[in-house]
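Enquirer: output the structure for:
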Amino acid sequence: MVTESVLLHPWFIVGAIVVLVAAFAVGYLTRRGSRTPDDVRWVANASYLTELPSFRSRLALFRGGLAAAAALALVGGVAAGVLLARPVDRQTQSAELSTRDIVLCLDVSGSMVGYDAEIVDRFLELVEGFDGERIALSIWNQTSRTVFPLTDDYTLVTEQLTAARDALDFDVSSLDNGSYDPAALDRLLAFVAGTEGGDENSTSLIGDGLASCGLLFDENETERSRSIVLASDNQLIGTPIYTLAEAADFVTARNIGLIGIYSGEVTDTSAAEQKEFEDVIAAHDGLYFEASDPAAVDAIVDRIQSQQAVDLEASPETVVTDRPAAALTVLGLAFALLVVAVWRLRT
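Expert: Here you go, the predicted model:
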């Protein structure tokens, strides 16, 4: 960003100086000349008055006052010209747009709700490590819903992720004994709305969820680095359109990097589900983490930022900020002192 102080209409200063010089010239040329004898009232025995120290002092003070008034008028006129010329700071911002895109892809099936708040906290930590990257959030169960599309508005991203964490911070076991908070349940149902409605016997269709996340990347003709952060327990129930491996093939074929975060409860099948999840991520040159891994966030940020990003030059933007304070201060002081000087001259 380049900042320079300029005058938008500099010719006003020239105009102000010309007007001031013309005014002084007219005043000088039209001043009254030496008085003729007919205009003078003679007083006898008064010639000695001009030799008195008090008279000479007052005369010097009067002439000094006239010179000061003229100088103050000149300074005030130039300051007024500067104000008319409009002093500004002009900032030229040549923005560079980062070309890294990240889609946060979150499983919100029933078996994951108890763990999703922690996952979203990790997402919030990830956002703190980004600068200029575009981020999107997609949630899925039987079907998918885009919470927000790719954006670099980090205020919006943080607000939406915080709302997601609050909605997902729900004790699912409280539904069994009726001790749940109805307002909290309403928040959860409102947040996951749009992720259900398929086969009643299907849930956590991880392959379909991953594939739908792969479709959120736009600007296919632009050279960009693209990554999906997939969070799930891989507890598949039902028959998806894409298996996890097929969905991973689909996204990697589109040059999308894959990062997996595993979380979930321990069950009879969870060990096999976790291993499949890790193996598929590794087979596609991705990174695998457990949600509880304290090194996960830093490693994910490093992985994403290590990917080559092309800086696109955006159209330069010029911001003009008026800076009248200095000239206005000089004008005000000059006017105030001129009034004092003229008043003193009259007395």
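Enquirer: all contacts plus neighbour counts: C-alpha atoms, from now on.
Expert: Fine.
Enquirer: elements contacting the host helix or strand of residue 13?
Expert: Per DSSP states H and E, residue 13 falls inside helix 11-29. Packing partners of helix 11-29 (3 or more C-alpha pairs under 8 Å, 6 or more residues apart in numbering; DSSP states H and E): helix 53-85.
Enquirer: ok, residues contacting the very next helix or strand once past the helix it packs on?
Expert: Using DSSP H and E, the helix or strand that follows helix 53-85 towards the C-terminus is strand 87-93. Outside strand 87-93, the residues within contact range by C-alpha atoms under 8 Å, 6 or more residues apart in numbering are 1-8, 316-324.
Enquirer: mind checking how far residue 61 is from residue 339?
Expert: 16 Å (C-alpha to C-alpha, to the nearest Å).
Enquirer: so for the helix holding residue 13, what gets flagged as buried?
Expert: By 16 or more other C-alpha atoms under 10 Å, the buried positions in helix 11-29 come out as 12, 13, 16, 17, 20.
Enquirer: show me the contact partners of that helix.
Expert: Under C-alpha under 8 Å, 6+ apart, the answer for helix 11-29 is 74, 77, 78, 80, 81, 82, 84, 85.
Enquirer: also this sequence, please, to line up against the first:
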Amino acid sequence: MGLANAWILLGLVPVIAAVVVLPRVLRRRRRTDAAVPVAHIGRLTRLPGFVAAVTRMRLTTTAAIVLVGILGATAALLAARPIVTSTEKPATFTRDVVLCLDVSGSMTDVDIDVLARFTELSEGFEGERLALVIFNSSAAQVFPLTDDYDYIAQQLEAVRSSLDGTGEFSDAFGGTLTGEGASLIGDGLASCVLAFDRTGEQRSRSVVLATDNDINGTPIMTVDEAGAFAASRDVRVYGIDPSVAKAGDSDDSAEFQRVVDSTGGEYFVLESADTVPTIVDSIEATEAALVDEKPKVVVTDQPTLLAVLATVLLGGLLVLVWRARL
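Expert: Prediction:
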């Protein structure tokens, strides 16, 4: 334990000097004062009651002086601000996950289920930042990376209700129809990879991509090129395929799985009951990038003990003064 304002204790020096010197000066002054003759005072001073009263007064006065001294020292220590200093080197888990949803016509019937899985996915995380990007012939960001899970749930519900007709049509869907063709998966995946910010920081980055890999049109980037682009940026892709009952049932699903595997991610079928927990476990197990921050000096005030002591001393002094009628 240390003192943040130790210089305050220098103020105790004149106080201590005054307490030591002043009584001596007063005693010398009393000795030089003219004495008042009183007859037979010796008899009075020898009375047991008088002796007891003088003794009690002296003890009480001495105790009061001691209490005042300790109280003053305690107050000075409190004013000097007792502190405890420690050095911490915090480690922060920094996971970023972009939910990437194909909203083309061939996906409309299953997008609601996918969004339900996305909601489950967001509920399984704690501390991760999530974003949602939807794509068709072009990509649109519904919300950027954030760890506000109430906002995430609200936005996922808004997109879901837009798809099933129970809510207003989201403006984000308009941004998915600015190109030619439909379900341009390579372009959509590349856009999702570009949604990651803080590129200069050491952070883990994952894309959870839901698509049936049914391309209609000529994309700027093929699925293979988008997968290679993701891998070049250390982004793992976790694929959710709603078009098949099991992996490899179609050429499109086989290609989808191959691209996902090339990024170090995993491929899942939507109907599998293990899809969501497995994705969460995989991301938490393999995407936990620990970023060691610079050591920080933490200063914590520790006034409690001295404050309690000062309160007890003050209470004792007041009782003593009251009893002694000082």
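Enquirer: TM-score for these two?
Expert: Superposed pair, TM-score by TM-score structural alignment, normalised by the length of the second structure: 0.80. Supporting alignment: 319 aligned residues with a C-alpha RMSD of 3.4 Å.
Enquirer: hmm, back to that, pick the one among the contacts of helix 11-29 of the first structure closest to residue 347 of the first structure.
Expert: Checking the contacts of helix 11-29 of the first structure against residue 347 of the first structure with C-alpha to C-alpha, the nearest one is residue 74 at 22.8 Å.
Enquirer: ok, now how distant is that closest one from residue 262 of the first structure?
Expert: Distance from residue 74 of the first structure to residue 262 of the first structure, counting by C-alpha to C-alpha: 77 Å.
Enquirer: repeat that for residue 100 of the first structure.
Expert: 23 Å.
Enquirer: try residue 177 of the first structure
Expert: 28 Å.
Enquirer: neighbour count: these two, which is higher?
Expert: residue 262 (22 against 7; other C-alpha atoms under 10 Å).
Enquirer: so the more buried one touches residue 287, yeah?
Expert: No: judged on C-alpha atoms under 8 Å, residue 262 of the first structure makes no contact with residue 287 at a distance of 11.0 Å.
Enquirer: if we can go back for a sec, mind giving me CSV with the contacts of helix 11-29 of the first structure and columns for distance to residue 306 of the first structure and neighbour count?
Expert: Compiled in CSV, these are given as follows (distance: C-alpha to C-alpha, whole Å; neighbours: other C-alpha atoms under 10 Å):
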residue, distance to residue 306 of the first structure, neighbour count
74, 63, 18
77, 60, 20
78, 57, 22
80, 56, 20
81, 55, 22
82, 51, 25
84, 52, 20
85, 50, 21
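Enquirer: closest one to residue 209 of the first structure out of these, please.
Expert: Distances from residue 209 of the first structure to the contacts of helix 11-29 of the first structure, taken by C-alpha to C-alpha, are shortest for residue 85, at 61.1 Å.
Enquirer: now do the contacts for that closest one.
Expert: Residues in contact with residue 85 of the first structure, defined by C-alpha under 8 Å, 6+ apart, are 7, 8, 9, 10, 11, 12, 13.
Enquirer: now which residue in the second structure aligns to it?
Expert: Aligned by TM-score structural alignment, residue 85 of the first structure pairs with residue 80 of the second structure.
Enquirer: ok, residue 75 of the first structure next?
Expert: Per TM-score structural alignment, residue 75 of the first structure is aligned with residue 70.
Enquirer: cool, and residue 287 of the first structure?
Expert: When the second structure is aligned by TM-score structural alignment, residue 287 of the first structure is paired with residue 266.
Enquirer: can I get the contacts of helix 11-29 of the first structure in a markdown table with distance to residue 41 of the first structure?
Expert: Shown next, in a markdown table, are the contacts of helix 11-29 of the first structure (distance: C-alpha to C-alpha, whole Å):
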| residue | distance to residue 41 of the first structure |
| --- | --- |
| 74 | 36 |
| 77 | 39 |
| 78 | 42 |
| 80 | 43 |
| 81 | 45 |
| 82 | 48 |
| 84 | 49 |
| 85 | 51 |
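Enquirer: which residue ranges of the first structure form strands?
Expert: 2-7, 87-93, 96-97, 100-107, 134-140, 144-151, 225-232, 256-262, 287-290, 312-313, 317-322 (DSSP state E).
Enquirer: in JSON lines: these, plus distance to residue 278 of the first structure.
Expert: Below are the strands of the first structure laid out as JSON lines (distance: least, C-alpha to C-alpha, whole Å):
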{"stretch": "strand 2-7", "distance to residue 278 of the first structure": "49"}
{"stretch": "strand 87-93", "distance to residue 278 of the first structure": "45"}
{"stretch": "strand 96-97", "distance to residue 278 of the first structure": "33"}
{"stretch": "strand 100-107", "distance to residue 278 of the first structure": "16"}
{"stretch": "strand 134-140", "distance to residue 278 of the first structure": "20"}
{"stretch": "strand 144-151", "distance to residue 278 of the first structure": "22"}
{"stretch": "strand 225-232", "distance to residue 278 of the first structure": "11"}
{"stretch": "strand 256-262", "distance to residue 278 of the first structure": "8"}
{"stretch": "strand 287-290", "distance to residue 278 of the first structure": "6"}
{"stretch": "strand 312-313", "distance to residue 278 of the first structure": "35"}
{"stretch": "strand 317-322", "distance to residue 278 of the first structure": "46"}
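Enquirer: the ones you listed: which one's closest to residue 331 of the first structure?
Expert: Of those, nearest to residue 331 of the first structure by C-alpha to C-alpha is strand 87-93, at 13.9 Å.
Enquirer: ok, average deviation of the closest one from the second structure?
Expert: Aligned to the second structure and superposed, strand 87-93 of the first structure gives a mean residue distance of 3.5 Å (mean C-alpha distance after the TM-score superposition for the first structure).
Enquirer: list the buried residues for that strand?
Expert: Using 16+ other C-alpha under 10 Å as the burial criterion, the residues of strand 87-93 of the first structure that qualify are 87, 88, 89, 90, 91.
Enquirer: stretch 177-184 of the second structure now?
Expert: Result for stretch 177-184 of the second structure [16+ other C-alpha under 10 Å]: buried residues 177, 181, 182, 183, 184.
Enquirer: can you give me the end-to-end distance of that stretch?
Expert: Span of stretch 177-184 of the second structure from end to end, C-alpha to C-alpha: 11 Å.
Enquirer: check the offset of it from the chain's centre.
Expert: Distance of stretch 177-184 of the second structure from the chain centroid (C-alpha atoms, centre = their mean, to the nearest Å) equals 41 Å.
Enquirer: go on, stretch 36-54 of the second structure?
Expert: Computed by C-alpha atoms, centre = their mean, the chain-centroid distance of stretch 36-54 of the second structure equals 73 Å.
Enquirer: got it, and stretch 298-312 of the first structure?
Expert: 21 Å.
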